[in-house]
Structures are given as structure tokens and as C-alpha cells.
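Q: Whatever this is, show me its structure:
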Amino acid sequence: MLYQQTALISGASSGIGLALTKELLLSYPFIQIVALCRNPETLQQLKRSYGDRVRIECIDFTNRDCIKSLQNVVNQHTHFSYLIHCAGVVMPFGDISNVAPDEWEATQWINVEVPRLLTQICLKKFSHSRVMFLTSDLPVQPVAGASAYCVSKASLNMLCQCFQLEVDNDIAVFTTVVPGNVDTKMQETIRQASNRALPASELMRSMFSANKLLPPRLVAQYLRQLLSDVTPNTFGSRSWNLLESIVEVSPAKQTKTDSIDTRATETSLVELASLVGGAFWSPGSAEYEENRKVFNQGVSRFPLVIIQPKTKTDIIHIVKCAKQLRLSITIKGQGHGVSGMSVLNNAIVIDMSMFKTTVLNVDKSSVNVGAGVKNSELDHFLAQHNKVVPLGTCPDVGVVGATLGGGIGFLSRKLGLSCDNVLAFGLITADGKVKQVTESQHAELFWALKGCGHGQFGVVTDITFKLHDAPQNIDGRILEWPLCHARSILRQYSEIVLSDNRSVFLYAYLSRSTHDKARISIMGFSEDSVHGLESVAKWQDGAELLSRRSQYVECQSNNYDSDLNLYWRNGIIEGELSDEFIETLLSCYRACPVNSGGFMLDPLCGAIQDVNADGSAFIHRNASFVCSITGITQFERDDTEVIDWVNKSFDLLSPFFNGHSYQNYDMGNGSPLALYYGQHTARLKLLKQQYDPTGLFISSLLRPD
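A: Model (predicted):
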């Protein structure tokens, strides 16, 4: 199998290296880890869980012949996205005058020469890659008894700077990271040293006793964020120090990554704050803590600053300042997304909550909607005028964000996707200019914004939609049957979706549940008074009616539970739901940890397929269903088992998928671009280069293909 990304990690069998290996495997389903280690036993469990995604290479760096082995390993791969140097030694301890030459040379060999040689070997395998050296703050202040270690780490810092100077950023960007005092085998070695040989060992023992050493998993989360969440320019702009990035929070408020902050220096931001008319929140304030949160409680990130602009002029000031300071921007709309990519470490977050306008044109044929408006707000506004825009069914989702990724809902089979009903986008681009993007003005951008996902080419401030008359004869229901009827229900569900009845829209789902209460559910919407949901209720005896609604706005109320960790993957199905697919789906559902996950099927077809496959950036025109796999945990719970279930279920169901996924249901940054953009990937990347050449707006299009 070809993997979208490959990470080469030295010292991967213990301490920070092992924790980072686990963190990357859990976070990114399309990454392969090449683990260089001396003790492969500790990696065997990961190998059993992740199979070919973990490649264990047993290499002893104390042996000078290890370079030949490293060369052989590197030659077996075409590209490394990441190279992380975690291997190192801290010995020998004692007065510098008593350190034997062979001991000194051994330390320099492992801590400096091996990283240098391994990096040189990998240079031909790099393209837009990232290289990270784990170092120490000890060289800033020499430590008695640790001269060999201090000198080696000082040399490693200089080595990184030389690579930065001499290697083009298009090949690789380099940085060093000071992880702080971490509870690892190396720390244990330090604590076991005598005060006479290493006076600092007493401090390390007291820190250990006071539980002040950082856990390796916390450090691994920090490193993973640096590797994936910051731009290349930011990654290579400084030496990172976790100790300087710690945010003090009370234990009651801590979550998985609440004590990590990758803030850059806050230069010139005071001047920006004076220019912006809206809210401006920096780390440390209660407003910052509240507004950095995203819907998925499994995601916790720390932007440089969060700004809530009031006007387009405010946004222009933010864009120009960020460009001048070489900072990056993410855009936070309203509602929720699973990957939480609207809030990233070390970025300026533009929160569009204050853009709440909804303006109906004179003849009620169109409506202009601000980027802070939610589905429910637009639905209720238009209901006063007996009009609709086809939107998704969750009232708390932002209209603009959902539309940029496509927008599937009850009216899609009749009226098309949300993006199919756009007349114009208001857009502020990376050059600080306001553009009205329509089919006749900036036509390529208009094509791209219909399905590319949010935040790719600039700040979308508003969208103008064409309007339709509101449906009059509504039958909205949620029906359930015992799980034993799932095969029959899903077969009939498949038939009705593939029929040409555009007035009926049905979701099918298997919700999280205890095994004894598991049900198959249909959430339906119909304007067909003859072949409506009465016929669906007759698919199988024993249907339980959970709710019934007779107004369109009532139907638009598919709420989701909050304060949960979510893990969501999805695939696209063309054609029918085969018996083999249904059996595999049910088998995966039964294997789910109790009350921790489920599946949902969105129907496509109908008017969605009326648009040519190349008519917009949305690629799923020929598809029939979106199949979502969702894992859910309380945020205090260990989520490893649930994440494994989501990934294994996706792997088992993948043979029934067409190789693509729906933009609005994931866009996690470990996924390949072609998964979401297919044949449009190259075209979209060229547009990104044209309208945002420096990558000011962090987006999926900045990833390598």
C-alpha cells in the first residue's frame, strides 16, 4: 500500500520517540512510521494494531557500521514527509577532565554525527518535508558533570542552523525542539547518577518526587502539532521550547492538550488591535480560552490571537498585518467541524461570528447571507417569506462553511446542493482586496468555491443564494426498528435512494448504543403525499415512530450532542448498497466498543447528479451515498480503543468505497488531497498558488499531493 505520508523516527522504541510514534499513528490514518530503534519489543503491540503502517528497523547507533544499514532503509522509500531525531544519550557523567576520549567520541557520534549523516542520506528523499531535532536548553547554561552531553546538544543546534542555511525550503524545513524535563529512561539515568558526578541529579530526583516531569504523551502531542499544524515558514522560523510554551491552567480545566501552546512572539499585534473594531483576544484571557474551543472536544489548540472583526475593513487590516509579519490565518465560521481546522496553533484566527446579516432582495428571488449566520437562523428568516435555500439538517452548522464544502440536506435531491444554489461569493483575498466572485467574474474562483472546503482562497464574508418556494406538504419522521431487521431496511433504503423520486430524502443510521438496545433508524423527509413516509414505515413490522414533523423548519433540527471527543471518517459509495457491504457494516457495528460509535448514510443522487462532474469542485456527482464512521468518547476517557475501531472499520469498508470522501465530514490534515478533490486536485492547487502564493490562509491545499 502507498501511504500519503511517511515519517522516519529515530529512537522510536522508548520515551518521546515511542510516544510520538503512537501519537502520529492515532492522529493520521494515512501515515506510515519507519521506526529506527534498538529494542523492537516495545513496538510489537503497535505493529499488531497497525500492521504495515509501522515498519520496525532494528539499528544500533553505537555501531559505526549503522550508516550502511540506515542507507539501506532510506533507499527502500521514495519520500519522507518527516524526519524526527529522537535518539540520543546523556552519558558519560563526571568532571570533564576525567571523561575518556572514547566516551566523549561515543556521545558526539550518537548525538551529532548520526543525525547529520542520516539527514544527509535522506536529502534526496525530501520534498516539502520537515526535519526536527530534539535538543536541550542545557547548552545555554553549561551543566557540571554533563559536558559531553552539553557540547553535543550545542553542536546539534548549530547543525540544524547549517541545514537551514544551505537547504532550500522546497526540499525541507528544519527546526530544533527543547522538550523540557520528560519522564523517560534518559531522565531515569540522570536521577540514578550521584550528586558528585552530576550535581543536577538531585534536582531531577526532587522534580520526579513532586510529579513535575512532563509525560511523554504530552510532549508527543506538542511535537505532532508542530509537525502538522503550523506553516512551513513558521515551523522553521525559530527553535521551539515546550517549557516556554506551557500555559498554566488549573487541573480541573485540563484536557489532553490544554497545557500546550505554540505561540509565536506577539510583536506588532498591539497596533493591529487598535485598527480592528471588533473583539481581540490574546492568550490568558477568559474570552480567549472560551473561543479557542471547537465542537470536537478531542481537539485543543492554541492560536496566537483570536479576532472577531466587525467589518470588511477590519479583515483587510488583519490580512495585511499577517502578511507583513509572516503569520498565518485560519477562519472560524459558525457551527462545527470534526477536525477543528478553523483553530490552529500559532495562527491568527478570524472569527466571523459578527457577520450576521441576512438581506432579501426586492423580488424575493435571492438572499445575501453573512458568514456568521447558522442554518437555523437562515431557515427561520426565510420561513417568514415562505422561501428556502437547500441547507443541511443541523441547525447549529454555519451556512457559509457548509456551502463551501458542498452542503447536503433534505432538499438536495430536488434542488441540488447548497453550493449549487450560489449566485455570488463575497471574498477577501490574500492581497487584501475585496472580490465579488460570480459565474462571470473570477469564474475559476467561483467554480472552486463550490466544493473546495472553507478557508482555502481567502475570507468568504457572505454568499448570495437563489431562493425557492418553501415546500408545502411535509412529512418528516424518525423511524426505528430492532437491529435484527437492519438487512431488510437497508436493502429497501438503497432501492428508494436509487429511484428517481426527488421529493423523498432519507438518512439511515446505526446510532451509538449498548448492544441490547441497538436499532436501525431512518430519518425521513417527504413532499410526496402518495408515496411518502407511510410506505417507509411499512418496510418492516414493528416500526417505532420517534418523532413526526409537519413544517420544513421543524424538520431542520438534527442536533448533535456536545462536549464529546469525535473521530470521523467517511467514504463514498457508487451504486447500490450491496449485500456484502451491509454484512460488513453490521459486523463492524457489532465490534464497536459499547456506546462509543455508529454509522450514518447520506443519500445523494437526484438533482445533485444534474450538475456535470466537472461543473464545480464538488466531485461526488456520480455517487449514491456518503457512509460515515463516527467514534465518540467522553473527553476524560482514553480514546485509543475507539480510534482503532474507527480506523479498522474504515479499512474493512474501503473495498466498497470509490476512493473519495466528503469534504464537510472530515478534511483531517492526515488525509491525501485526492481523497476529497479527485481529478480537480491539480486545478485547485494551481488556483491556490495564484490567489494565495505565500500560503497566508492555512488550508488543505497547502499539503503535498
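Q: going forward, measure contacts between C-alpha atoms and count neighbours the same way
A: OK.
Q: Packing partners of the longest helix along the chain?
A: Using DSSP state H to define each element, the chain has its longest helix at helix 147-166. Helices and strands touching helix 147-166, as assessed by 3 or more CA pairs under 8 Å, 6 or more residues apart in numbering; DSSP states H and E, comprise helix 101-108, strand 172-178.
Q: Dump the ones you listed to TSV, plus mean neighbour count and distance to Tyr552.
A: Below are the helices and strands packed on helix 147-166 laid out as TSV (neighbours: other CA atoms under 10 Å; distance: least, CA to CA, whole Å):
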stretch	mean neighbour count	distance to Tyr552
helix 101-108	16	71
strand 172-178	23	52
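Q: could these go into JSON lines alongside distance to Arg487?
A: Below are those laid out as JSON lines (distance: least, CA to CA, whole Å):
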{"stretch": "helix 101-108", "distance to Arg487": "63"}
{"stretch": "strand 172-178", "distance to Arg487": "51"}
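Q: Mind listing what's buried along the longest helix of the chain?
A: Within helix 147-166, the residues that qualify as buried are 147-157, 159-161, 163-164, counting by 16 or more other CA atoms under 10 Å.
Q: Which strand or helix spans Phe425?
A: strand 422-428 (DSSP states H and E).
Q: Buried residues in the very next helix or strand once past that strand, which are they?
A: Next helix or strand after strand 422-428 toward the C-terminus (DSSP H and E): strand 434-437. Within strand 434-437, the residues that count as buried by 16+ other CA under 10 Å are 434, 436-437.
Q: packing partners for the next helix or strand after strand 434-437?
A: Scanning forward in sequence from strand 434-437 by DSSP H and E, the next helix or strand is helix 443-449. Contact here means 3+ CA pairs under 8 Å, 6+ apart; on that basis helix 443-449 packs against strand 434-437, helix 681-691.
Q: Could you also give me the structure for this second sequence? I'd like to compare it with the first:
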Amino acid sequence: MAGNWTGAVGSTTGMRGALSDQAIGVLAETFRGNLIRPGDAEYDAARRIWNGMIDRRPALIARCAGPADVMDGVRFARQHGLPLAVRSGGHNVAGTALCDDGIVLDLSGMRGVRVDPIRRTVRVQAGVTNGDLDRETQAFGLAVTSGIASTTGLAGLTLGGGVGWLMRRFGLTCDNLLSADLVTAEGQLITVSPDTYDDLFWAIRGGGGNFGVVTEFEYRLHPLGPNVVAGLVLHPAKHARDALRFYRDFVREAPDALGAIVNLRHAPPAPWIPAELHGAPVIAMTVCYAGPVDEALVELAPLKRFGSPLVDTIERTRYLSHQRLFDPTVPSGWRYYWKSHYLHELSDQVIDVLVTHAWRDTSPLSYTLIPLMGGAVSRVAPDATAFVGRDGAHLININAVWTDPTEDDEHIAWAREFFAATEPFSTGGVYVNFLGNEGEARVRAAYGANYARLAEIKRRYDPENVFRFNQNIAPAGTT
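A: Predicted structure coming up:
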């Protein structure tokens, strides 16, 4: 057989939707990647993703080696009436990369990156992570907006929009997308761009994985690095109210080059934090300046001067290093539960809510991130792409994080209570990549005024809702 079939005979006995050896054998004849079934030595490792809360058991995990494998996998799922999930980075908090009793198309091994430094573009396969992309593009002093953890998959990031340090200067990740190769619900490979399948090209820039399996992306690149001015100032939580008021005023007229995230948490055991502060409640104001070093030092001087910071790491540093700053606090396998929405502003009322709830967290691993929006993000019309969350000044993501499954209820309750307290100050929208399994109303809030148009495109290209393991948009005319 051409494919690497590691399945054990009869290994799916008793499972709903079990696949016969004969069916797997037919797929394996042309499949270049690996086919993994329950009972195989690799199975348990292959079905693990970033969020340790997710425990699902697919009937088949198809590790794709290229677009042809993806095409065959989609057709196979339809032929056998199987649920179909798509895994790229496996970093989605809702666990949409996995399904029970169906087939998972695992694209995580497709990690090719090809930079064209003359045209300032890059072509990226669907399994590439933020870290992979940054490593290759920084070799040429180029970059595109990517996420804030190097282990996050670029595919899901792009399809949901793409929030990151560079978005205020260069736009969201999806705003820099030039074209994409996509496998449709019929198993056909097409290229979508402003000139071909322009409706699909519009939809995949913020509409999630509803419309097909993207196997390759092409992005516009921008000059940046290898050095930037970046880092954080750390203040004790007892000064958080004053710090947040200062921060609000500091960023209000900030240049587009300033990327900023507030982090409310207990100090992690990082080597650059004194040991006596480990575990202490703190507020971190973290920045990355996507502009000239001399300009950055001037613009960031007020932030460095404010108060008496416990730690100040803001300095000239490699962009690659800064992109890995949050990695140690978001390892694979921990349990994660998120609640998120956009905020109109950091008003005094909002600040009071933040200070009241952030350090009531029930786990020392939990934290609250507040990325600064605006800049280039807000200058794109809300209907120019499927991504609609362009009117909020700030994005809040309440992250309950823990390791013991017996403690699920108490940590989830903290996140929900905190979220409810901030809800009166929300725009009503939510960043789809920060959305958990929260029901149809929240999905509609994520897509906002673009929902009806997205549903019509879904009806046109995926009327049977083959691609439904996502923040799902039902095809127009269905319920």
C-alpha cells in the first residue's frame, strides 16, 4: 500500500461509526501520510491537542502529507457519512480539531514555508506555527502579523482573523492574506483570491474553517527586525487601579507601531522575575514597538517612568525572542477555559471590575489578557472581510488555567463570573478564535452583521455542512 497504515485489525470493534479494514485499505492505497486508528500505538498521542480538557476519540486520524491526501480525506468522510474535523495547530481552545467517531484530517505535518524576499510575500502550508513562520521570515528582515504564542497554528489564526503584536501597524493576519489554496466540500482543490472565488476569499478572512480545508496560504510581508524594542513593566496588583488608568491614557493616542497587552495574573517563575515575586499578584504591561528603535525609546519612555515597577524588561531585543515570551505560561496539556469579548474602552467602571475580579482567580496559573486594538485594524471596513471585530478599543480574554480535572467546576465558575461582570461594557462582539463551546447566540455575535452573507456563501459551497466542527455557520435556509 502507498499509505502508511498502522491500524490494528478489528481495533474499532464496538465503536459507533467504526470503519472496516477494507474501507481503510482502499484509502491507504494512495494516501501518502499516516492513517492511525484506535488501538494503534500512536493513537493516544495523535488525539491529544493543546487544551488538556478535550478528550475525543476519532475513528480515524489521517495525517496528511499534502493536498492530495486532504482531497481524498474529505471525499472519504463524505462517502462513509463520517463527521469530519480538521487539525492544523491544534491550539483552538474549544477543541474543534477533534471529533468523536469520525475522521480527523491532521495537517500538522505540512510545515513548508517559502519566502520571496523580492516580492515580500510568503507561502505557508497549513501545519505551520507562528514560530515556524517567524523563523523563516525574520531571516530576511520581514514579518507579518502572527499570534502571541509561537506554538499556535497559523491556519486557525488566519481563518479567525489573526490578533497579534503587529496588527495595529500592519493589520490582522487575515488582512495580509493574498490568496489561499482550499479543498472544498466536494474534495476539489481551488485557489481563492481577489480574482478567483472572491466570495470565498472574503469568507475565509475571519469566517473560520466553515468553507473548506485551506492547505496553503500566501501573505504579504513587511520590513521588521531582526531587532525591536519590546518587553514589559511589572507592577504589584495593589497598584493596578492606578496602573490601568495610566495605561488607558498612555495608549489612547499611541502610534500604530505600538502593540500592547495588559496581563493580570500571578507572577510566573520566569528567570527574569525575582524569586521572591513568584506567585505574587501583578499587572504586566507588555509592549512590542514595530518601528525604529530610536522612536520606540522616546514613545515608551512614559511607560518606563510610570510608578516604581518591580521589573522592567523593555529594551532592544530580537523580535523572535519576544514572540516566545508567553510560551512557558501556555504549555500543551494543561486545562484551559476562556471567556472573551471586546470592550468599548477601559473606563473607570471597567477598571474597577478588573481589579475586583482578576485576582479572585481560583488557580495561580490563570490570567487575564487585554490586547490593545485599533490602528490599522480599525481602518478596514467591517464588511471588507468576514472579520467584524474592528470597533472595540480593547479585547479581553479571561483565561482559567489549571491541571487537575477534579477542579474544573471552580475554575470555570471564576471565569464565567468575571465575564458576566464585564459584559455590560462589551461591544457585544467576540473574537472567534477566543470563543469556546458557547452556543449559537455567541457564534452569531462573533460574525456579527456579516453572518447572513457568510451563511449564504456556506449554502453555496457547503450546503450539507460537511465542515461543521468549528464555530459553525449553518447554510442559509437550514436550521
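Q: quick revisit: what is the distance between the strand holding Phe425 of the first structure and the centre of its chain?
A: Chain-centre distance of strand 422-428 of the first structure: 26 Å, with CA atoms, centre = their mean, to the nearest Å.
Q: Run through the neighbouring helices and strands of it.
A: helix 312-325, strand 434-437, strand 459-466.
Q: so how far is the shortest one from its chain's centroid?
A: When distances are taken as CA atoms, centre = their mean, strand 434-437 of the first structure is centred 28 Å away from the chain's centroid.
Q: which bit of the second structure covers the longest helix of the first structure?
A: Mapped onto the second structure using TM-score structural alignment, helix 147-166 of the first structure spans no residues at all.
Q: tilt between that helix and strand 172-178?
A: 150 degrees (axes from the mean of the first three to the mean of the last three CA atoms, to 10 degrees).
Q: of the helices and strands packed on helix 147-166 of the first structure, which approaches Arg326 of the first structure most closely?
A: strand 172-178 (15.6 Å; CA to CA).
Q: If you count contacts, what does that closest one end up packed against?
A: strand 129-134, helix 147-166, helix 232-235, strand 240-241.
Q: what range in the second structure matches the first one?
A: Correspondence between strand 129-134 of the first structure and the second structure is not established for any residue, with TM-score structural alignment as the criterion.
Q: which one is the residue mapped onto Ala185 of the second structure from the first structure nearest to, not counting chain neighbours?
A: Under the alignment (TM-score structural alignment), Ala185 of the second structure pairs with Ala430 of the first structure. The shortest distance from Ala430 of the first structure to any non-neighbouring residue, by CA to CA, 6 or more residues apart in numbering, is to Asp692 (5.6 Å).
Q: gap between the one you found and Lys685 of the first structure?
A: 10 Å (CA to CA, to the nearest Å).
Q: so what sits against both of those two?
A: Residues touching both Asp692 of the first structure and Lys685 (CA atoms under 8 Å, 6 or more residues apart in numbering): there are none.
Q: picking that back up, what does the strand holding Phe425 of the first structure rub up against?
A: 312, 315-316, 434-439, 446, 458-466.
Q: Swap in 10 Å and give it another go.
A: 312-313, 315-316, 319, 366-371, 389, 400, 403-404, 433-441, 445-446, 449-450, 457-467 (CA atoms under 10 Å, 6 or more residues apart in numbering).
Q: Please name the residues that touch Leu653 of the first structure.
A: If you count contacts by CA under 10 Å, 6+ apart, Leu653 of the first structure has them with 570-571, 580-582, 584-585, 588, 627, 629, 647.
Q: Adding secondary structure, write these out as a markdown table.
A: Compiled in a markdown table, those are given as follows (DSSP: H, G, I helix; E, B strand; the rest coil):
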| residue | secondary structure |
| --- | --- |
| Asn570 | strand |
| Gly571 | strand |
| Glu580 | helix |
| Phe581 | helix |
| Ile582 | helix |
| Thr584 | helix |
| Leu585 | helix |
| Cys588 | helix |
| Cys627 | strand |
| Ile629 | strand |
| Asn647 | helix |
